[in-house]
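Peer 1: Requesting a structural model of the entry that follows:
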Amino acid sequence: MIAERAGVQRHTLYAHFPDERSLLLACSELAMERNPLPDAEPWRAIADQHARLRTGLLAIYGWYERNAALAACVLRDAEFHALTKEIVAIRWGPHMAAYQEVLGAKLSAKQRALLRLALSFFTWRTLAPEGGLKRAAAVEAMVQAIDSAK
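Peer 2: Coordinates of the predicted model:
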């Protein structure tokens, strides 16, 4: 179906992508190139912990809003499909680790656990589209939850 949609023969597709992994890597690289996850590095310069959390979560939740349909499908499939799980780890893992490091600086273990919850696509989806909160209100709810967990 991919070859048909691209207007090429199957052998052409297989010449470029000999297996499913190489195809998924190429597709995910293109998707991330077109709409990259936010970069955590600039947030390091924000001295105030609450402001850093708000800035980071606003950016991440904005990305989730723009990419909700694709992210929902990919993350759903990653729970049951080992190769998709591997690709998600390759493409999202470094970003999520950077978010944990930068946004989690000086947080207690309990607060870092709540930060992990706040960073989850599923948390955003529960708070915003399903819960009816605007992005800023969802972020504020998570910042308050993290702050109160001292």
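
Peer 1: CA atoms for contacts and neighbours, from now on please.
Peer 2: Fine.

Peer 1: how near is the spatially most central residue of the chain to Lys106?
Peer 2: Centroid check for the chain by CA atoms, centre = their mean gives Trp92 as the closest residue, at 5.9 Å. Here the criterion is CA to CA, to the nearest Å. By it, Trp92 lies 23 Å from Lys106.

Peer 1: Could you do Tyr14 as well?
Peer 2: Taken as CA to CA, the span from Tyr14 to Lys106 is 49 Å.

Peer 1: higher neighbour count, the two?
Peer 2: Just comparing Tyr14 and Lys106: by other CA atoms under 10 Å the higher neighbour count belongs to Tyr14, 14 against 11.

Peer 1: Which residues belonging to whichever strand or helix holds Gln144 are considered buried?
Peer 2: Here Gln144 sits within helix 135-148, counting by DSSP states H and E. For helix 135-148, the buried set under the neighbour-count rule, 16 or more other CA atoms under 10 Å, comprises 135-136, 138-140, 142-143, 146-147.

Peer 1: Now show me the structure for the sequence below, then we'll compare the two:
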Amino acid sequence: MLCVNIDRTVLAGEISQEGGGVTNSADAGTGSDAARTRRRYRQLRRAELEAQTRLRITEAAMKLHGTVGPSRTTVTAVAEEAGIQRGTVYRHFPDEDALFRACSMHWLSLNPTPSPEAWVEIEDPSQRLRRALAELYHWYQRNQRMLDNVFRDAPLVPALKPPVEGLQRQLSAMHATLMRGRRQRGRRRARVGAAVGLAVGFGAWSSLVRENGLDSAEAVDLMATMVSAAGAQ
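Peer 2: Down below sits the predicted model:
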């Protein structure tokens, strides 16, 4: 009797004969898995590089918005700042709106506005106002260059309309929080509301601190006194 010793892995797989050779399906499966793994790795690596390029473009645009301003930021300048070709910018951001939207979202993620939710816990409206203005004026101080450029260029660049409107909505939410618990009614409440609206604006901080030489703490005191006087009349 002729005895043939067959390996278990061969016995478990399908045996095919091609040109006198024997192929083990288990080995073929292993090769296929390895190919899929390599392909998956290449896909992940390509996606990672694409994300890095997109971030470089976004940060380049953000830097230019904060220096020369949005209206003077060109695709050519963004490409040069990011160290890529113009076509690469368009491949990631087909139009100005897409680029400005990504830039605004990235900038706000790095520079979030103060949250009025923390102020709600302060029952005294006057103390709440002082806390809010201190945080807001610090934010204005830190981001004044970008805010100057954005507000200056907003009438010239339609793509700036959504982020500017978004900031205005945030200021409106702050205003509503700062009006909570105030007992004034009628025209007196209207005066208080107007004073609070003036106090939270970037223009008020800019006028008091940059144009008239107050520090932020003095600006907070002055605005808080103004709001208090508006409610007392």
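
Peer 1: With both chains overlaid, what TM-score comes out?
Peer 2: The TM-score (TM-score structural alignment, normalised by the length of the first structure) is 0.93; 149 aligned residues with a CA RMSD of 1.3 Å.

Peer 1: before we move on, the earlier item: the helix holding Gln144 of the first structure packs against which elements?
Peer 2: helix 49-66, helix 109-119 (3 or more CA pairs under 8 Å, 6 or more residues apart in numbering; DSSP states H and E).

Peer 1: Which one of those lies nearest to Val102 of the first structure?
Peer 2: helix 49-66 (8.5 Å; CA to CA).

Peer 1: for the second structure, longest helix please?
Peer 2: Ranked by residue count under DSSP state H, the longest helix found in the second structure is helix 25-67.

Peer 1: which residues in the first structure does it align to?
Peer 2: Counting by TM-score structural alignment, helix 25-67 of the second structure pairs with no residue of the first structure.

Peer 1: what about the equivalent of Ser28 of the first structure over in the second structure, neighbour count?
Peer 2: The equivalent of Ser28 of the first structure in the second structure is Ser104 (alignment by TM-score structural alignment). Ser104 of the second structure has 20 neighbours, counted by other CA under 10 Å.

Peer 1: The helix or strand just after the longest helix of the second structure versus helix 25-67: what angle between them?
Peer 2: Sequence order places helix 75-82 as the next helix or strand after helix 25-67 of the second structure, per DSSP H and E. For helix 75-82 of the second structure against helix 25-67, the angle by axes from the mean of the first three to the mean of the last three CA atoms, to 10 degrees is 110 degrees.

Peer 1: compared with the first structure, how much does the helix or strand following helix 75-82 of the second structure deviate?
Peer 2: Using DSSP H and E, the helix or strand that follows helix 75-82 of the second structure in sequence is helix 86-92. By mean CA distance after the TM-score superposition for the first structure, the fitted helix 86-92 of the second structure averages 1.2 Å away from its aligned residues in the first structure.

Peer 1: Go through stretch 153-170 of the second structure and flag the buried ones.
Peer 2: For stretch 153-170 of the second structure, by 16+ other CA under 10 Å, it's 153-154, 159-160, 163-164, 170.

Peer 1: Restricted to helices, list the residues you listed.
Peer 2: 153, 163-164, 170.

Peer 1: Nearest to Arg39 of the second structure, out of those residues: which one, please.
Peer 2: Among these, and counting by CA to CA, the member closest to Arg39 of the second structure is Pro163, at 39.9 Å.

Peer 1: And that closest one, what's its match in the first structure?
Peer 2: So, by TM-score structural alignment, Pro163 of the second structure is matched to Ile87.

Peer 1: how much space is there between that match and Val143 of the first structure?
Peer 2: Ile87 of the first structure is 30 Å from Val143 of the first structure, where distance means CA to CA.

Peer 1: and if you look at Met96 of the first structure?
Peer 2: Met96 of the first structure is 17 Å from Val143 of the first structure, by CA to CA.

Peer 1: do the same with Ala3 of the first structure
Peer 2: Using CA to CA, Ala3 of the first structure is found at 46 Å from Val143 of the first structure.

Peer 1: got it, and Met32 of the first structure?
Peer 2: To Val143 of the first structure, Met32 of the first structure is 27 Å away according to CA to CA.
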